[in-house]
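Novice: Mind looking at a prediction? Sequence and model below.
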Amino acid sequence: MFDPRVAVASLSGESDAAWARTAAPHVGAAFLGGVALDQPAQDAARALVARGRSEFLTDDPLAFVETQLDALADTDIFAAVNVRATTADPIRGVAALCADHGAGVEVNAHCRQDELCAVGCGETLLRDTDRLVEYVAAAAEFGAPVGVKVRAEVDGVSLPELTPKLGDAGASWLHVDAMDSESVIADIVAAAPDLFVVANNGVRDRETAHEYLQYGADAVSVGRPSDDPVVLRRVRDAVDEWFDGDETEPLSESERGVSP
């Protein structure tokens, strides 16, 4: 789906086009956002900002997304926009825009903040399978690649059972925050082998990248240190090494960012 098989993952209020351009020399994809598309989601984002979190606040989410995608038009990276909504209609609007820009849509079924969950966004979608499937199908109507960002370790939710339903609805990729359950990647891959699986959480170096790839991930994404070129270069080298078939050769201390 993208190459090199390293992505930078959305961080609320930080992951914009400038951030993606900085990471571009090291990655094949950037997930922008999250972007609140409708009024309830925007109100929840404002409540998060009021208690000190960083969020993208805009009165015109589609104009904001278009500005961000335009700013990446001259790069080679695959851009996708991570979005939050309380109904399917806003998903359709952003999907049409992303399709026009050759970008993807990533439905956010991941965020766990109380304010977002209270309005039906984020990980609440993992427990509301019908609505999540509806979102994916709505986005897929416009021909844009569609993915879903999910979180492991949500009580009562089986990602391996959910994943094939998302693929059937039109999802091309699953972006998995594995939390402390890295082996869930293997179960997801076995459940939906045609879905492109991006593994996330704790990816920092050769060891962490290769662990996810050993479980069958097609790519990895870097979250919190995504603005650190040393980390991105280290992960990129590890992923290139894996797919070049030379994963048994350890990286040097300098490649791992270790000071002598």
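Specialist: Structure received.

Novice: From here on, just use CA atoms for contacts and neighbour counts.
Specialist: Noted.

Novice: Would you map the strands across the stretch 151-260 of the chain?
Specialist: 173-177, 196-200, 219-222 (DSSP state E, counting those that start in this stretch).

Novice: Can you add distance to residue 125 and mean neighbour count and give those back as a markdown table?
Specialist: Formatted as a markdown table, the strands of the stretch 151-260 of the chain follow (distance: least, C-alpha to C-alpha, whole Å; neighbours: other C-alpha atoms under 10 Å):
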| stretch | distance to residue 125 | mean neighbour count |
| --- | --- | --- |
| strand 173-177 | 14 | 24 |
| strand 196-200 | 19 | 25 |
| strand 219-222 | 22 | 27 |
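
Novice: okay if I get those strands as a markdown table plus distance to residue 96?
Specialist: Below are those laid out as a markdown table (distance: least, C-alpha to C-alpha, whole Å):
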| stretch | distance to residue 96 |
| --- | --- |
| strand 173-177 | 18 |
| strand 196-200 | 22 |
| strand 219-222 | 25 |
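
Novice: put this beside the first:
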Amino acid sequence: MMDAFDRFGLLINDRVVRTPVAIASMAGIVDADYVLERAEHIGLAFIGGYSIDRPTMDAAQSVASSGDRREFICDDPVTELQAQNAKMEKSDVVLGVNLRGSSPEAFRVIAQALGSAIVYEIDAHCRQPEMIAAGCGEYYLKNTEKLLTVVRELKNEGVTVSVKIRAGVANDDRALAKKLWGAGADILHVDLMDFGTAKLRQIRNSCPLMLIANNSINTFERMKDMLSHGADIISLARQSDSRTLAGLDAAITRYADEDGWYNAPKQLCRGGDIRSLTFCCMPVKECPLIPTLARINLPREDYIRMKMEGVKGTPLDDGKQTCFGSLAWCCKTSSPCMFRNMTLKQVGLSNKEYMRLKRDLSDTIMGRVFHDVSTDKRS
């Protein structure tokens, strides 16, 4: 599993996520058996959704009785989820449970029964009228203070919290992402609907949470597009068949082994998110860098100092023949540059190693931006 960590750098609950391909929950369909049949090609899976209190259990019964949708129907959700968890214990797949509850207490009961080894995903995504009337699903996106309360209560149990949302339902997805981060959420699982990468980039620029992108991501090109705009992981639901999952897993593994940074952002001048500051040059000309630094309240001098300190003692500190005297200011390997390539050859640094070092620098920048810089406006 260490190879997978070196390749992707993904950890959840101190467990290596072997590939950034996940299965999203589908009520009445995705359970432990469904996941285990596909375990070879995924790193993370959310079973469920499971209704965990009387209002949502009644709603599930009503939805199922219509015949249009399947649901997981059980009178004792604790026992059912313990049984599902037990089936997954020997699997390398990191397990998450997607929960439909109408009160913080309902989520606390499940967390106390199952412990801290799994991810608890609050379903703020379901749009069935019965579920919304029961006080869960999209109800939480219109009543965000109640959602934040559930996040806080779960975090008080010392567990990892994911929130599954549908983009475009809340008044402002960027503001919601910030609030969820502030409340203690660890993962934001976003059904992008028809919004695409622009929405994902906005959310990435609003919080440092692990981001899972969802909705029709069933080709490698679509997957790469999501990863390059801020996603850490992509998830599939209806098309989570073994063939599609295997293809995505193989393609992203091959790409990571060749490139060195599996979800490297596009460059800022080409629509990249905040992570792409790692590829930006000195702030000496009018380009997207200048307004970006202003939006995140990062003075130019601090930006320069941050990058120079971030590469000190690393091979990126070299590069006297580059435009600004250090590889800290050089762009992605996908962009042709004679001076960068010449320097890499001189210092004996491969393109893959260079991109990994740029990823490390990006992590430093993200920590500085989100933990040291106060801001209310990112886009």
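Specialist: Nice, I can see it. Quantities reported herein were computed from a predicted structural model and do not represent experimental measurements.

Novice: sorry, back to before: and residue 11 of structure 1, which of the strands of the stretch 151-260 of structure 1 is closest to it?
Specialist: Nearest of the strands of the stretch 151-260 of structure 1 to residue 11 of structure 1, taken as C-alpha to C-alpha: strand 219-222 at 10.2 Å.

Novice: Have a look at how far, on average, the closest one is from structure 2.
Specialist: Superposing on structure 2 and averaging over aligned pairs (mean C-alpha distance after the TM-score superposition for structure 1), strand 219-222 of structure 1 comes out at 0.6 Å.

Novice: Now that residue 133 of structure 1 has come up, it's in contact with residue 169, right?
Specialist: Yes. Here residue 133 of structure 1 lies in contact with residue 169, judged by C-alpha atoms under 8 Å, at a distance of 6.0 Å.

Novice: rewinding a little: closest to residue 110 of structure 1 out of the strands of the stretch 151-260 of structure 1?
Specialist: strand 173-177 (7.9 Å).

Novice: quick check: that closest one aligns to which part of structure 2?
Specialist: Aligned by TM-score structural alignment, strand 173-177 of structure 1 corresponds to residues 187-191 of structure 2.

Novice: who's in contact with the longest helix along structure 1?
Specialist: When structure 1 is parsed with DSSP state H, its longest helix is helix 229-243. Here helix 229-243 of structure 1 makes contact (C-alpha atoms under 8 Å, 6 or more residues apart in numbering) with 4-6, 23, 26-27, 203-206, 209-210, 213, 219, 222, 225-226, 247, 251, 255-257.

Novice: Tell me the mean distance between it and structure 2 once they are aligned.
Specialist: Mean deviation for helix 229-243 of structure 1: 1.9 Å (mean C-alpha distance after the TM-score superposition for structure 1).

Novice: circling back: neighbour-wise, which of residue 133 and residue 169 of structure 1 wins?
Specialist: residue 133 (22 against 18; other C-alpha atoms under 10 Å).

Novice: Any idea how many residues pack against residue 228 of structure 1?
Specialist: Neighbours around residue 228 of structure 1, by other C-alpha under 10 Å: 12.

Novice: Give me the aligned partner of residue 211 of structure 2 over in structure 1.
Specialist: In structure 1, residue 211 of structure 2 lands on residue 197 (TM-score structural alignment).

Novice: which residues touch that match?
Specialist: 173, 174, 175, 176, 185, 189, 217, 218, 219.

Novice: Wait, the third one touches residue 146, no?
Specialist: No. Between residue 175 of structure 1 and residue 146 no contact is recorded; they are 10.8 Å apart, counting by C-alpha under 8 Å.

Novice: what about the helices in structure 1?
Specialist: 17-23, 39-50, 61-70, 89-100, 114-118, 124-127, 129-140, 159-169, 184-191, 206-214, 229-243.

Novice: and of those helices, who's closest to residue 79 of structure 1?
Specialist: Among the helices of structure 1, helix 61-70 comes nearest to residue 79 of structure 1, with 7.5 Å by C-alpha to C-alpha.

Novice: Just want the angle from the closest one to helix 39-50.
Specialist: For helix 61-70 of structure 1 against helix 39-50, the angle by axes from the mean of the first three to the mean of the last three C-alpha atoms, to 10 degrees is 70 degrees.

Novice: can you give me how far helix 61-70 of structure 1 is from the chain middle?
Specialist: When distances are taken as C-alpha atoms, centre = their mean, to the nearest Å, helix 61-70 of structure 1 is centred 18 Å away from the chain's centroid.
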